[in-house]
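**Student:** Provided below are the primary sequence and the corresponding predicted coordinates.
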Amino acid sequence: MQNATRAPLFITMHPGDNVAIVANDGGLLPGTVFPSGLALRERVPQGHKVALTDIAEGGVVRRYNVPIGYALNSIAAGSWVHERLLKMPEARGLDKLPIATLKRDPLPPLEGYTFEGFRNPDGSVGTRNILAITQTVQCVAGVTDFAVQRIKAELLPNYPNVDDVVALEHGYGCGVAIDAPDAVVPIRTLRNISLNPNFGGEVMVVSLGCEKLQPERLMPPGTIALIDERNADNKLDVVCLQDDAHVGFMSMVESILRQAEQHLKRLDARRRETVPASELVVGVQCGGSDAFSGVTANPAVGYCSDLLVRAGASVMFSETTEVRDGIDQLTARATTPEVAAAMIREMAWYDAYLQRGSVDRSANTTPGNKQGGLSNIVEKAMGSIV
């Protein structure tokens, strides 16, 4: 229900914008007049856009001072502006991007900042001390999940320096074209997740035995620094559920528990130490996006990221789909042409990937994004980058 005692409000991101988003909980009704004198012609849901001026057919709809669409028909001031009224801009050509053109004075470094972390055998530093159980295939998820619950209940209380036990589940590993050129991407992703610094180099794998993604393919010899120090045979720690020794569900679970306890003992012996902020690596991701994400959370995370970088830390953000429609913003900010070229190379791969799958950028946004006021991937991208 609309709060009649609260003044109608909209949020404009840039003086050059010709749309704004309605801030009031529950949205606003037709006839509502904003303090600026703008009157709504129709109900506009919370987070959705209202036209601040008349926009002619074919005219640019601008938010973040960036074109997020073109009006399919004329739009009167005070109207609700949504995806059905807009033509999405074409993706920027990768050969016509600004390269390292936006030069800003570097911010002064923040000296002397440290954190208490766990130093790993490969030199990385984690902020937590977690046992992660990697899976080669989705078929082992049920057994592994059951085992993890028992580990938490029966073993973890005995190892107070270990923060948690998690199963790294996924839907990959079998029934896939494991030798396809793009298969390197999910395999590399699963491998690198297993090597997250918060897992302490203690890689434990649960395998079914008959899957396409065999443990040796997921973790080739030499992948994990700690293995070479632990055993001369360089063998990965694998529990294979199809081993002859397993005579049923519970024997599989018991094998997982036995192996897990060996890792828990080593993890429990670790202690935090003071390390410089430059050892910190933080990953950020925009999820559950709506029109407010680019107003509230994302700018706040961006500001915090700047502080971390000034202290020497590294910050990474994901979502290639959003980077693609904001690539011109990023290549312009690149510190060197080489950095811009690396980003363009990744975007070219993504374009080719979409083309092979006969899909386009309209696959993003999601229904939830649209319900939250986002009209298309361009607007979503600007909210995560600008």
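**Tutor:** Perfect, thanks for sending it. Computed from a predicted model, the values in this text were never measured in an experiment. Residues are numbered from 1 along each chain as shown.
**Student:** okay, CA-based contacts and neighbour counts for the rest of this
**Tutor:** Noted.
**Student:** may I see the buried residues of the host helix or strand of residue 264?
**Tutor:** Per DSSP states H and E: residue 264 is located in helix 249-268. Judged by neighbour count using 16 or more other C-alpha atoms under 10 Å, the buried positions of helix 249-268 are 252, 253, 255, 256, 257, 260, 261, 263, 264, 267, 268.
**Student:** gap between the spatially closest residue to the third one that is not a sequence neighbour and residue 217?
**Tutor:** Spelled out, that is residue 255. Nearest-residue entry for residue 255: residue 239, 6.9 Å, with adjacent residues in sequence omitted and distances by C-alpha to C-alpha, 6 or more residues apart in numbering. When distances are taken as C-alpha to C-alpha, to the nearest Å, residue 239 and residue 217 turn out to be 15 Å apart.
**Student:** more neighbours: those two, which one.
**Tutor:** residue 239 (22 against 12; other C-alpha atoms under 10 Å).
**Student:** can you tell me the helix or strand for that one?
**Tutor:** strand 237-240.
**Student:** measure stretch 315-330 end to end?
**Tutor:** Stretch 315-330: ends 15 Å apart by C-alpha to C-alpha.
**Student:** next one for the comparison:
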Amino acid sequence: MKWIQYKVYTTTDAAEIIGELLCELGIQGFEISDHVPLTPEEEKQMYTDIPADLGPDDGKSVLTFYTEGENKPQEREFYSTGSSLRDADFTPAPEVRSPEELIQTLRQRIMEMQQFFPFADPKISYSVQDDSLWKDKWKDSFHPFRVSDDLIVTPVWEAHPDIATAKDTLLLIEPGSAFGTGTHETTRLCMTSLKKYISPETTILDAGCGSGILAIAALLYGAKSAFCLDIDPSAVTGTLENAERNHIAGDRIRAIHGNILEDSASIKAACPEPFDVVVANILADVIIPLAGMIRPFLKPDGVFISSGILTSRGDDVRKALTDNHFTIIEENTLGEWISFVAKP
């Protein structure tokens, strides 16, 4: 599939104005890149504990958008950047014969707007992009890796890794570009702790399952069953598909779409009974409130394994656990991340 990528180089003051002009031209998705510091509200909306390092604000801004290139009829489809600041049901743009014509039309609109809001003429460029060359490029960064002395996580496209030996168990994963692959330190921390607390009768709750890698690892380690949930419905589908890839019987794993922080009661009702292990590899800002509501999901002698926590937030999570009468029995660190194993 071929696309035309356009870049409009302007100033931060003019970016919003040009964005409105793009909307008027029927451009249904665009992205603004700049170095404007995030507001506290924007920081809270980010799904990460790592502060955004945008660099110094230089007053420059780049708007990026796409239109469809010359494709075969069966390849034609709608495209939006997915990360744009403007995604809505705008009137489709009329057929544009060439990128030059679109740029000319945009420049004309800019000249008209400059009469009311003076700003410098932007530089506009375009290039042809072929998504067949880059849509799966992210896979290059995911390679087989050893989790323990007998478990290797490997992508489905490398089902027979060179590092495997006859005694190894392979966890086949199709991580998807939006899900955790397990190579991150936080997932390794969870897996290392999981193995210690698993027996043939162990039941697992994976809160925020993503690709299902933790639940599937627990089942391959010998756990009896796993109950998974995630706020992303695609994660639920991906988890069950990955379980099937690893020949996990359907009666050993279940995955549902839900938010345990917002709808704890209905999720608890869907669970057959309290669990031996609850694992949450999320963020400190999620684990802290979770510490106050996870107890009903745990057996009296169960363990709560939490990760996805920067060491700089370790004290906050530690306090949340102890304030909710958990006893911390393990603290493990890897790089700049920390995990906790606690008992109710």
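**Tutor:** It's in. A quick note: this is a predicted structure, and the numbers were derived from the prediction, not measured.
**Student:** after superposition, what is the TM-score?
**Tutor:** Once superposed, the chains reach a TM-score of 0.24 (TM-score structural alignment, normalised by the length of structure 2), with 140 aligned residues with a C-alpha RMSD of 6.9 Å.
**Student:** greatest separation within the buried residues of helix 249-268 of structure 1: which pair is it?
**Tutor:** 252 and 268 (24.3 Å; C-alpha to C-alpha).
**Student:** looking at this, residue 315 of structure 1 is in a helix?
**Tutor:** No - going by DSSP: H, G, I helix; E, B strand; the rest coil, the assignment for residue 315 of structure 1 is strand, not a helix.
**Student:** surely it meets residue 284?
**Tutor:** Yes - Residue 315 of structure 1 lies in contact with residue 284 (C-alpha atoms under 8 Å); the separation is 7.3 Å.
**Student:** contacts only, for residue 307 of structure 2.
**Tutor:** 186-187, 189-190, 280-284, 337-340 (C-alpha atoms under 8 Å, 6 or more residues apart in numbering).
**Student:** of the residues you listed - the most surrounded one?
**Tutor:** Ranked by neighbour count (other C-alpha under 10 Å), the contacts of residue 307 of structure 2 have residue 339 at the top, with 29 neighbours.
**Student:** buried set for stretch 317-330 of structure 1?
**Tutor:** 321, 322, 323, 324, 325, 326, 327, 328, 329, 330.
**Student:** in a markdown table: the residues you listed, plus secondary structure.
**Tutor:** Formatted as a markdown table, the buried residues of stretch 317-330 of structure 1 follow (three-state DSSP):
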| residue | secondary structure |
| --- | --- |
| 321 | helix |
| 322 | helix |
| 323 | helix |
| 324 | helix |
| 325 | coil |
| 326 | coil |
| 327 | helix |
| 328 | helix |
| 329 | helix |
| 330 | helix |
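**Student:** can I get those residues in a markdown table including distance to residue 190 of structure 1?
**Tutor:** Converted to a markdown table, these look like this (distance: C-alpha to C-alpha, whole Å):
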| residue | distance to residue 190 of structure 1 |
| --- | --- |
| 321 | 20 |
| 322 | 22 |
| 323 | 22 |
| 324 | 23 |
| 325 | 26 |
| 326 | 27 |
| 327 | 26 |
| 328 | 30 |
| 329 | 30 |
| 330 | 27 |
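**Student:** nearest to residue 307 of structure 1 among these?
**Tutor:** Nearest to residue 307 of structure 1 among the buried residues of stretch 317-330 of structure 1, with distances taken as C-alpha to C-alpha, is residue 330, at 18.8 Å.
**Student:** ok, the closest one - contacts?
**Tutor:** residue 340.
**Student:** doesn't residue 34 make contact with residue 9 of structure 2?
**Tutor:** No - counting by C-alpha under 8 Å, residue 9 of structure 2 stays clear of residue 34, with 10.3 Å between them.
**Student:** what residues are shared contacts of these two?
**Tutor:** With C-alpha under 8 Å, 6+ apart, residue 9 of structure 2 and residue 34 have common neighbours 60, 61, 62.
**Student:** most neighbours among the residues you listed, which one is it?
**Tutor:** Going by other C-alpha under 10 Å, residue 61 tops these with 22 neighbours.
**Student:** helix/strand/coil for that residue?
**Tutor:** Per three-state DSSP, residue 61 of structure 2 ends up strand.
**Student:** please look at it and residue 11 and confirm they touch.
**Tutor:** Yes - using C-alpha under 8 Å, residue 61 of structure 2 makes contact with residue 11 at a distance of 5.0 Å.
**Student:** about what we covered before: quick check, nearest of the buried residues of stretch 317-330 of structure 1 to residue 63 of structure 1?
**Tutor:** Nearest to residue 63 of structure 1 among the buried residues of stretch 317-330 of structure 1: residue 326, at 13.2 Å, using C-alpha to C-alpha.
**Student:** and for the closest residue to residue 164 of structure 1 other than its chain neighbours, the neighbour number?
**Tutor:** Closest residue to residue 164 of structure 1 apart from its sequence neighbours, by C-alpha to C-alpha, 6+ apart: residue 130 at 5.0 Å. Residue 130 of structure 1 is flanked by 24 other residues according to other C-alpha under 10 Å.
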